[in-house]
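>>> only geometry, no sequence info:
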């Protein structure tokens, strides 16, 4: 693939500069809408946000813009067909809902009254995810200006959901219901970030997650430990043994079959991760922790990004009040979660956990285990043509900088798109760790936001060639 001509780079930058003020003014208007999906009182605002975005996408030039209803909050779908019959199709994913925010949480200013200070825009949703969704509107217009086209080089679709900050409870159902309309050759997720302002990166995948709650029942009520302790099974003791059995001495998950299918890191991938300027002491300070611990043989970043895990999210049972109460408790509870990597099937993991648990619980203890809805892992190989397109577009936006590759340790709905649509998922985001997602004083660096605009302006031409 050839490099983007200097003339196209300059045309894109000139166009962005000419439209920067109007673009930011429009973003401010959108950020003023408190589209907090987790709070029922804001349901009308989430709908208003969807309606605002629909109007903005129509104004951008998308000939098809629709609000798609769910059993929860509405999503927005838009499509702009290419005039080339053999053009590939690209779907952009993001979300228009935001986390709760209030001045008393520690915000310096009203979180829904955006403020620009020293080149940063402060507002809830500035980076997560309205800013990163909205840069696609100016990006596609800059793409048209630079190429002289009247339609994008790819058939461009957008799906912007309204429940991501509430766990996307209806997202997979929405994708399955509209799979034909959403069909694409590649998916671009703009709900992610970079390593730092000085180290532009492209994410290649996210972990999946499966979680469960376990209830353990012993005697029908709390009973006297002097009269009965040591002679009947104690559900709190059993809970402790389950937790102790989760890992072996090397901190590997000890559930039989847990690692079946795991996509192992290649030597090249480990080298790329090791190249990143990782400051472990600073990372520990961010983690509010005093030491690292994890699966033997892997670095901290490898553990967080590319290895599956088992975590105890909660444990309880028995007397928790002041002083002592000498009982055998009637019940105990556990909450466990498992981060999954490429190659792991959540259904197989659930069955493995159930089989493992059945072998640990003694007679006399009744138990129930309930799993939540899983999220599948997703991963795009480093040599995939679409991933290389994203890296080239980012490099052009960042003046030829070397683009490095990362992964996300968390989980998200992008895997549902990969699973249902059978399309590779690529991540293009410009947020940096200091943007404070979900925290007070969330912000976006305006220079980086416009780099996102620039990257998308160059991406569609590159993908049009790479995906043919």
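On my side now, so go ahead. Bear in mind the structure is a predicted one, so any value in this text is a computation, not a measurement.

>>> When you work out contacts or count neighbours from here on, use the C-alpha atoms and nothing else.
Will do.

>>> residue nearest the centroid of the protein?
By CA atoms, centre = their mean, the chain has its centre lying nearest to residue 412, at 3.8 Å.

>>> is it true that it touches residue 378?
No: assessed by CA atoms under 8 Å, residue 412 is found out of contact with residue 378, at 9.3 Å.

>>> Identify the contacts common to these two.
206, 208 (CA atoms under 8 Å, 6 or more residues apart in numbering).

>>> Near residue 117, how many other residues are there?
10 (other CA atoms under 10 Å).

>>> Next one: it from residue 196, what distance?
Plainly put, residue 117 is 20 Å away from residue 196 if you go by CA to CA, to the nearest Å.

>>> quick one, what contacts the nearest residue to residue 88 once chain neighbours are set aside?
Nearest residue to residue 88, sequence neighbours excluded (CA to CA, 6 or more residues apart in numbering): residue 154, at 5.4 Å. Contact partners of residue 154, counting by CA under 8 Å, 6+ apart, are 81-82, 87-90, 460-461, 463-464.

>>> Mind checking which of those land in helices?
Counting by DSSP state H, the part of these found in helices is 460-461, 463-464.

>>> what secondary structure does residue 352 sit in?
Assigned with DSSP: H, G, I helix; E, B strand; the rest coil, residue 352 falls in the helix class.

>>> So what's the residue count around it?
16.

>>> Ok, residue 439 next?
By the criterion of other CA under 10 Å, residue 439 has 15 neighbours.

>>> here's the one I want to compare it with:
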């Protein structure tokens, strides 16, 4: 038998060959012109899982784009069952002129592979196929030490509109003891870490309608309400001077950070200059009294994503516009409920709509609930141990991601713990031009997963389902998180 690391080193070119093929499929779920490509993407991964050895591989249709399901039962009748979640669809590539190479023609420069989907999420899914092969080679088993199921969604990058229905329809097939989310990242290539929380999200467009037609500002200006002025005032009222959201009730359900959690956040390496360089920004900002990392992962936010109304062309046009709008999004943290935030926002808009203005709030779906991983549980500790081993015994640091996804829906539907195994890096430029992945991180991901299946098997099904931490995390304990 060879070791996991030796097997991965010998077979890394298998991963590169497969990744090159898969990345050439422009499976952009948000664009109808590419929906046939999303189906091709699903078919490609299904074939790859079959080649790897999964005896059951199916493409599950939805009302939108397809999901791939693969299952490899363990020969051990007492083995725990693990579901690995990720997504095979990718983001649009606009603006295309900012790419230094064709986004669907993968290019390699040393340790970097650049293409749309390289990090988010195709590269991170393919390391699992290499991982299960390495796991079998290192253990001498003919089947994984766990009952392994892959759930690879095709609509994550367009809001997962059909995913909750899929989870309900396929609930029995997805029964498991723990879920591993592979759609996140680590703090740095030399800083092993794991995500312990994802924020929720609700988003809306607020429309203000004033006069039924644009009016001459000299004849009517100052005498009738201006919807552009009103929408600007609404946006300005969202925050106070300390960056705190001013919507009544917005913070009522927020799960506050404990002192020990804040100490753990403080242990995470953070270079302000590097963060600003990646953000292409010149200053930090946000809610007073919290560090940047706390603001990004553990505090809720209100953001103005767009604002407009009235004349937008060249030169001047002196009018009182008929309409104006603002696009708003709200990131939510542990214990906040999307529906309650939606009601609070609608009340906020209603109380700040001037007489003579008609307001309408249109929501982008029902929203996404936040997700928080309990710390110190058997599942978390097994993951932390596997990550540490792949990084030669280094301490594993906790982090929370500011983004949002279907993780809470998965946890609610399946009723089991989940943990995050992701190896993307902050500068991977996911969702942006010139997305890349560090190939060395993909190899690390494969090594972690290969070891994790053995550790999960040792822990056992009953213990993996346990959400009770072994003990309260201490500030200096690298196996706990904040």
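Thanks, I have it. The model shown is predicted, which means the values in this text are computed figures rather than measured ones.

>>> Quick one: map the residue nearest to the centre of the first structure onto the second structure.
Residue 412 of the first structure maps onto residue 405 in the second structure, with residues paired by TM-score structural alignment.

>>> Pretty sure residue 325 of the first structure sits in a helix.
No: counting by three-state DSSP, residue 325 of the first structure is not found in a helix; it is coil.

>>> Now do the same contact list for it.
Listed by CA under 8 Å, 6+ apart, the contact set of residue 325 of the first structure reads residue 319.

>>> Equivalent analysis for the one 10 residues further on, please.
With contacts defined as CA under 8 Å, 6+ apart, residue 335 of the first structure is in contact with 211-214, 312-315.

>>> at 10 Å instead, please
Counting by CA atoms under 10 Å, 6 or more residues apart in numbering, residue 335 of the first structure touches 211-215, 311-316, 369-371.

>>> In space, what's closest to the aligned residue in the second structure for it - neighbours in sequence excluded?
Alignment note (TM-score structural alignment): residue 335 of the first structure maps to residue 327 of the second structure. Using CA to CA, 6+ apart and skipping residues adjacent in sequence, the residue nearest residue 327 of the second structure is residue 205, 4.4 Å away.

>>> The one you found: what secondary structure?
For residue 205 of the second structure, the assignment made with three-state DSSP gives strand.

>>> Identify the residues contacting it.
Shown in contact with residue 205 of the second structure (CA under 10 Å, 6+ apart): 304-307, 325-329, 360-364.

>>> Quick one: residues contacting residue 291 of the second structure.
For residue 291 of the second structure, the contacting residues are 262, 265-266, 285, by CA under 10 Å, 6+ apart.

>>> now these as TSV including distance to residue 462 of the second structure?
Shown next, in TSV, are those (distance: CA to CA, whole Å):
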residue	distance to residue 462 of the second structure
262	31
265	31
266	34
285	45
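
>>> From those, pick the one nearest residue 445 of the second structure.
Among the contacts of residue 291 of the second structure, residue 265 lies closest to residue 445 of the second structure (CA to CA), at 23.5 Å.

>>> Contact partners for the equivalent of the closest one over in the first structure?
Aligned against the first structure by TM-score structural alignment, residue 265 of the second structure finds its counterpart in residue 273. Shown in contact with residue 273 of the first structure (CA under 10 Å, 6+ apart): 299, 301-302, 305, 404-407.

>>> Tell me the secondary structure at residue 273 of the first structure.
Following three-state DSSP, we place residue 273 of the first structure in the helix state.

>>> quick revisit: mind checking which of the contacts of residue 291 of the second structure are buried?
Among the contacts of residue 291 of the second structure, the ones that count as buried by 16 or more other CA atoms under 10 Å are 262, 265.

>>> Nearest to residue 37 of the second structure among the contacts of residue 291 of the second structure?
The closest of the contacts of residue 291 of the second structure to residue 37 of the second structure turns out to be residue 285 (CA to CA; 40.0 Å).

>>> Please give me every residue in contact with the closest one.
When contacts are counted by CA under 10 Å, 6+ apart, residue 285 of the second structure touches 242-243, 291-292, 295.

>>> would you say residue 123 of the second structure is within a helix?
Yes: using three-state DSSP, the assignment for residue 123 of the second structure is a helix.

>>> From residue 295 of the first structure, how far off is the corresponding residue of the first structure for it?
In the first structure, the residue matched to residue 123 of the second structure (TM-score structural alignment) is residue 131. Distance of residue 131 of the first structure to residue 295 of the first structure, given as CA to CA: 37 Å.

>>> quick one: buried residues of the longest helix seen in the first structure?
Once the first structure is assigned using DSSP H, the helix that runs over the most residues is helix 6-31. Buried residues in helix 6-31 of the first structure, counted by 16+ other CA under 10 Å: 8-9, 11-13, 15-16, 23-24, 27-28, 30-31.
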